[in-house]
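>>> give me a 3D structure for the following:
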Amino acid sequence: MDTIIFVFLIALMVTGLSTPWVRRAAINLGFVDAPAQRKLHSTPMPLLGGVAIVLGATLAVLIFFRDAQVVRAPQVRGIVLGSGLMALVGLVDDRYGLPAWAKMLAQVVSVALLAYFDVRVKLPLPLWANYALTFLWIAGISNAINFLDNMDGLSAGISGVIAAFIMLLGALNNQYLVGGLAAAILGACLGFLRFNFKPAQIFMGDAGALFLGFLLAVLGIQLRFPENSNFVTWMVPLFLFGVPIFDMALVMFSRLRRGVSPNTAGKDHTSHRLVRLGFSQREAVLILYLFAGILGMIAIFITQAAVFEGYFIGGVVALLAAYAIWWLDTRVKPL
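Coordinates of the predicted model:
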């Protein structure tokens, strides 16, 4: 546990200290997000925050992996290669812009790397089904975290909350590799949040969002709960990632219902609709932090729940989420 705390502190310090330097570099190199009608910021905003996140998390992990045998573990190599590829693709997208198919191709390659190193969903299903679920999960969560990066401090904060619960679950179940990686993400997110919470001084960009989404999604499927059945615990990652999943479902449902392309940027996310209800941007972000925390606590309960308890809670939450999506889309207009 001491090592996990040390990893967290290293990532926090490195990201916090490097972000101002990265911000200046972004301005000098032209990595900026220009204002637009469908965006909330009114001045050009530096985009290289993801580099500081990757730097902080990576240095902390390198210290965590002082044991060469751990570094050579196949799963670690797959995770490092896949997350590095996603960060690189995001960086190119931040600077030049990439078509959706190019980013999807990168996700396919990243998941293929994971599968090659045996990092995948391992449910009692046919092998092809586990591979398919792995791709859907990794690609879906990566895009959901990217979608969530629509308001100051939102994506970094939610990613930090998710990482905190994964770190806790990893430590409780003696999965110190998972816990250590999650601690690195948590530290990096909190170090960056100092400069990203409203009023933001820098954005993480696709480099940060795709890196965080990919790595968190991988950790979600690496969690193991030997004291309970997979028949129940498969729901744990769904609760941990409940806020980004809900936001993506709301946006997809709303845009398809209105005949708008799902890939179109817009002010129709959960955070925007909370602002429409009268909350400030800060309040909207904090409300979503709160919901992420509540869902994380439910996830911890699910790890110990009996089958009936788990499915009852899962069913109730699913019904409430479906109603909330319908209500927000039909009663609360986008900004």
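>>> all contacts plus neighbour counts: C-alpha atoms, from now on.
Noted.
>>> please enumerate the strands of this structure.
Along the chain, the segments classed as strands by DSSP state E run 32-33, 45-46.
>>> out of those, which one sits most buried?
strand 45-46 (a mean of 22; mean count of other CA atoms under 10 Å).
>>> and that one, what does it pack onto?
helix 2-29, strand 32-33 (3 or more CA pairs under 8 Å, 6 or more residues apart in numbering; DSSP states H and E).
>>> here's the other one to compare against:
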Amino acid sequence: MYLVLLATIISFVIMLIIGPYFIPFLKKLKFGQTIREEGPQSHMVKSGTPTMGGLMIILSITATCLLFLANRWEVTVALLGTLAFGFIGFIDDFIKIILKRNLGLKAYQKVVLQVTFAMILAVYAAYHPNIGTHMAVPFIDSLLDFKWLYIPFTVIFIVGFVNAVNLTDGLDGLASGASMFAAVFFVLSCLYNGYYQLALFAGSVVGACLGFLKFNIYPARVFMGDTGSMALGGALVSLAVLTRMELYFFVVGGLFLIEAISVIIQVFYFKMTGGKRFFRMAPIHHHFELKGWHEKKVVIVFWFVSVCLAVLGYAGLIINI
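Okay, here's the model as predicted:
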């Protein structure tokens, strides 16, 4: 347990050390965020705020892993999952910010890359003797064998939740805070189930998110960009797959799920009604902003929901019906 705490602290300290140097560096390179005109007008003041701060998150997690977690297959796989999806986000940010193409990667390009990395992780897990095609079921002390459905289900799970975390990154501190609470769940669940090395990895994610919040809380001095949101999504889904906790993550990551579903509902309703909107704006955090909630209030309420879902998920682990 103390090693997990130490890994968390070191990741946190690394972030605090590199932040004051990295943020001015991003400003110097003019890696500024472009704010969409159709977004909430209150966000226009954020235009030019440095983005791609997710590189700091990746560096903090990677450095901590190299210090503590070398030569462990499960940690190596989790870190590679983080780096792989972070790489997709980096390319997307690079195209938008450096090449000045606002839409970044084309949708099909992003999906192809995400499905490819998801397939690699799913196949690896399915044929690994310590993982296999079984998943733990919340509130039931048993494993459910998905058999031939495991790989397609896991690919959809990975791609879906990585994009859901990405959609959640729309307010200062929202995605980093929600990801941190989900990572805390994985620290506790890994310790409970005996995945001690992955508990250290999850601790490094907690520390990186907590340290990043110092610079990302309202008013944000830096944004994580797709680089950070996809890297965090990759870290969380990798933890879920490697610990066979995919079904638990539908509870623990429920906030991300709600954000993604709100976008699906908005798009479907818009097309079915010829241009009407179900929400004032999607993802749903913008809906509450446009209803008059201050950004800080939205973030605090959504954090509270995220904490409650993490607690509910842990209850599903230790309480069996």
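>>> TM value for the aligned chains?
TM-score of the superposed chains, computed with TM-score structural alignment, normalised by the length of structure 2, equals 0.84; 290 aligned residues with a CA RMSD of 2.2 Å.
>>> of all the strands of structure 1, which one is nearest Trp101 of structure 1?
Closest approach to Trp101 of structure 1 among the strands of structure 1 is made by strand 32-33 (21.4 Å; CA to CA).
>>> Tyr289 of structure 1 -> structure 2?
Using TM-score structural alignment, the equivalent of Tyr289 of structure 1 in structure 2 is Trp303.
>>> how many residues are close by its match?
For Trp303 of structure 2, the neighbour count with other CA atoms under 10 Å is 22.
>>> just give the nearest non-adjacent residue to it, would you?
Nearest non-adjacent residue to Trp303 of structure 2, counting by CA to CA, 6 or more residues apart in numbering: Ala178, 5.9 Å away.
>>> that neighbour matches what in structure 1?
By TM-score structural alignment, Ala178 of structure 2 lines up with Ile158.
>>> what residues does that match make contact with?
The neighbours of Ile158 of structure 1, taking CA atoms under 8 Å, 6 or more residues apart in numbering as the test, are 243, 288-289, 292.
>>> emit the ChimeraX select command for whichever of the residues you listed are buried.
To isolate the buried members of these in ChimeraX, using 16 or more other CA atoms under 10 Å:
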select :243,288,289,292
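>>> now for the contacts of Ile158 of structure 1: which two are most distant?
Of all pairs in these, the most separated under CA to CA is Val243 and Tyr289 at 8.6 Å.
>>> what about Ala136 of structure 2, which helix or strand?
Using DSSP states H and E, Ala136 of structure 2 sits in strand 134-137.
>>> other residues contacting that strand?
Contacts of strand 134-137 of structure 2 (CA under 8 Å, 6+ apart): 142-147, 150, 244-248.
>>> try stretch 243-260 of structure 1
141, 144-145, 147-148, 158, 238, 261-262, 268-270, 288, 291-292, 321, 325, 329.
>>> wait, doesn't Met13 of structure 1 sit right on Gly191?
Yes - in this structure, Met13 of structure 1 is within contact of Gly191 by CA atoms under 8 Å, at 6.6 Å.
>>> neighbour count: those two, which is higher?
Each of Met13 of structure 1 and Gly191 has its neighbours counted (other CA under 10 Å); Gly191 has more, 27 against 17.
>>> structure 2: which residue goes with that one?
Per TM-score structural alignment, Gly191 of structure 1 is aligned with Gly211.
>>> how about the nearest residue to its match, chain neighbours excluded?
Phe12 (4.8 Å).
>>> what's the neighbour count on that neighbour?
Going by other CA under 10 Å, the residues that sit close to Phe12 of structure 2 add up to 25.
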